[in-house]
Structures are given as structure tokens and as C-alpha cells.
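K.L.:
this is a predicted model, with the sequence first.
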Amino acid sequence: MQDDVERVLLDETAIRGRLAEIGRQITEDYADEPPILVGVLKGAVMVMSDLARSIDLPVEMDWMAVSSYGAGTRSSGVVRILKDLGTDIADRHVLIVEDIIDSGLTLSWLLANLRSRGPRSVEVAALLRKPEAARIEIDVKYIGFDIPNEFVIGYGLDYAETYRNLPYVGVLKRSVYED
């Protein structure tokens, strides 16, 4: 797998350190009323695991799976729910945990969907954000890193369902996904 990586963008130490910082901030911000963490499958699995362990509160976790990519490298803008929440979020603080915010289209749809369910609040924590790729401006409360508009893999991020298990975030060589 390493042969397909052009370069490492963020190593495991940097990622875990930043998630620990975000976890401490979430602990302070939600000290009186812990949020339910909603992880977005499949990419947010690694982020959710490390972030949840760094929050010193009794948080609940649930998962949603939404798709707007297919096997490609760009968002299609058409969102489908593949797995919905199993928890009622009415009158609860909800913290969406994302691996990456790219165009913002999927997250914008997800925010509207969750807000329609009557939560007390809905905020977003994302490991990565690509400001140059944004097509919709999204208010993100907790951001790990702003990164360039390159195709990244690792730490939960994939290309065609592979590379998720890399312990770092790397830039995928163009030769892997371009004909």
C-alpha cells in the first residue's frame, strides 16, 4: 500500500495529538450535558474511536452511513442513507464526527436531516477539511486540520474501499486512480 502513497500529509502522532486537543475542548464545552456522537461510516471509524477515547464524559455513540461518492474520487452531490441512526436524538446535543469535509454537499444534507429530528443542537467535528474544495460553506465547530485539495487516504479514508487501515493520512498517487 505504501507504494501507492505519494507522500504522508499527517502522521499518526500529529493526528492523535490533535484529536486529543479536540477531545479536551469537547469535554469542556459539553461538561453539563454530554452529546451523542454520530459517526459517519465508514470513513469516520478511526476518528470516532480516537476522539471518543479522548472525551472525558459519558458519551453515547451511534452511526450513520450516507453515500455520495460511489467508487469515484469526487462527490456526486446525490446523498443516500445506507444506515440510519438507531437512537432518538430529539432534545439531545448531537455531535457529528466526520473524517473529511470536501465539497460540503453531503454534510450540508446530513445537517439538515438531523436538525429536522428535533435535537437541542447539532455541531460538527471533522478531522480534515479541504477549504479549496468547498462548494457549500459549513460551520464546523471542531476542525483537526485544513488540508490542500488533494485526494487523501488512510486513517479511515479510502479509495475504492482500500487504504483505510493506513495509520496516517497520505496523498494517493494519481496513477492509482487515473487511467
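P.N.:
Arrived safely, thanks for sending.
K.L.:
going by C-alpha atoms from here, please, whenever you check contacts or count neighbours.
P.N.:
Noted.
K.L.:
can you tell me the SS state at Val176?
P.N.:
helix (DSSP: H, G, I helix; E, B strand; the rest coil).
K.L.:
how far away is it from Lys141?
P.N.:
34 Å (CA to CA, to the nearest Å).
K.L.:
which of these two has more neighbours?
P.N.:
Lys141 (13 against 10; other CA atoms under 10 Å).
K.L.:
quick check: that one touching Ala125?
P.N.:
Yes: Lys141 is within contact range of Ala125, at 6.2 Å (criterion: CA atoms under 8 Å).
K.L.:
chain neighbours aside, what residue packs nearest to Val169?
P.N.:
Distances taken as CA to CA, 6 or more residues apart in numbering place Gly154 nearest to Val169, at 4.7 Å, with adjacent residues excluded.
K.L.:
next: Leu114.
P.N.:
Per CA to CA, 6+ apart, closest to Leu114 is Val122, 7.5 Å.
K.L.:
comparison target, given below:
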Amino acid sequence: MKRIKLLDKEFALSIPASDIKKALWEMASKINAELHDKNPLMICILNGSFMFSADLMKLIDFPCEISFVKLSSYEGMGSTGKVKQLIGLNEKIEGRTVVLLEDIVDTGVTIEKLIGQLNAQNPRDVKVATLLFKPDACKRNVELDYVGLEIPNDFIVGYGLDYDGYGRNLPDIYTVIDY
């Protein structure tokens, strides 16, 4: 599909599934090379990262754990600037390498807050793997260790990302064209 409609908005195809798969392979190769002997705990940030995390984990070629946290900072098409933690981490991370699996880093507020919370628990290292990064939207100085694709500061849906809950199931990523 070249165009889709979700609720009251029109979207055009911007990143096909084949480009996403290529980015995942490149990220997994780097993670496999750098973390194979670190016993990392992968942390999927729900809801948006569920597809990215599942597909990336299938490409990791060493034993590791995965856990989940649920954070919220978006309403409609924009960030509220406030991060709400809806489900927290149960695992002990002291002395461990932790890899945050994030679907998209735009303002950097969510990832910065989560890194701060995790660092208070004395992990050995906190790394960030994000499928998508919007450098023009980033307002925080956050280190991103594994970046799949850099994209413009547009509103997007698909592959886990949503517009008011819709569009997460799409295998491709679409950009809003109708504001």
C-alpha cells in the first residue's frame, strides 16, 4: 500500500519493510559482535517497541534475557513532554549490561529519563538500541549505541508506532500527509 488512512489522517509509505529488515540485520550484527560475552538484559520499551524488539531478538545469536517496561509520553500526534511509567522493571540490574530497545528516539526525553532511573540501580553499562532516530527533534544529549535509521522530524506510524492506538500492525512505516 502506498497510502493509508487511519482515523482522520492520511499517510504515505516512507520506509518499506525491506529497509527495516536491512537496518535490523545491521544492528544485530553490531550487537552480536560487541555484546556476545556481556550477558546483557534487553529491555523492550512498550508499546511501540514490541515489533522491533521481537524481530531484533530473533537475530541475536547469543543467550540473553529480555524484559519489558511500559512508558507513555505521547498523546495523539505529539509528545506531552512528560514520561509516565505504567509497568516497571522487576529484574535486578546491578552490575549488568542493559540494552534499552526503543522504537524511536525523537525528543530524547523518554530515553533520558529511563537511563537515569536505571543508572540509579548501578548497572555495569546502559546501552540504547533504537530502530529510528529523529536528530532534528532531539532536545537531549543522549548516547545512542545502535541506530537503525535516521529519519526526518515527521509524524510516522507502522511497525509498532501508532496514531492514537492505530497502525502498530503495519509491516511498513508511513508518514502523515494530511494534518
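P.N.:
Ah, there it is. Everything numeric in this text was worked out from a predicted model, so none of it was measured.
K.L.:
still on that earlier bit, residues in contact with the aligned partner of the residue nearest to Val169 of structure 1 in structure 2?
P.N.:
Alignment note (TM-score structural alignment): Gly154 of structure 1 maps to Gly158 of structure 2. Contact analysis of Gly158 of structure 2 by CA atoms under 8 Å, 6 or more residues apart in numbering lists 167-174.
K.L.:
surely Ser14 of structure 2 meets Val176?
P.N.:
No: counting by CA under 8 Å, Val176 is not a contact partner of Ser14 of structure 2; they are 9.5 Å apart.
K.L.:
who has more neighbours out of the two?
P.N.:
Val176 (21 against 17).
K.L.:
show me what the more buried one lines up with in structure 1.
P.N.:
In structure 1, Val176 of structure 2 lands on Leu172 (TM-score structural alignment).
K.L.:
and the gap between that match and Ala125 of structure 1?
P.N.:
Distance from Leu172 of structure 1 to Ala125 of structure 1, by CA to CA: 24 Å.
K.L.:
swap in Trp109 of structure 1?
P.N.:
For Trp109 of structure 1 relative to Ala125 of structure 1 (CA to CA), the value is 16 Å.
K.L.:
neighbour-wise, which of the two wins?
P.N.:
Per other CA under 10 Å, whichever of Trp109 of structure 1 and Ala125 has more neighbours is Ala125, with 27 against 16.
K.L.:
corresponding residue for the more buried one in structure 2?
P.N.:
That one, Ala125 of structure 1, aligns with Ala129 by TM-score structural alignment.
K.L.:
ditto for Glu28 of structure 1
P.N.:
In structure 2, Glu28 of structure 1 lands on Ala33 (TM-score structural alignment).
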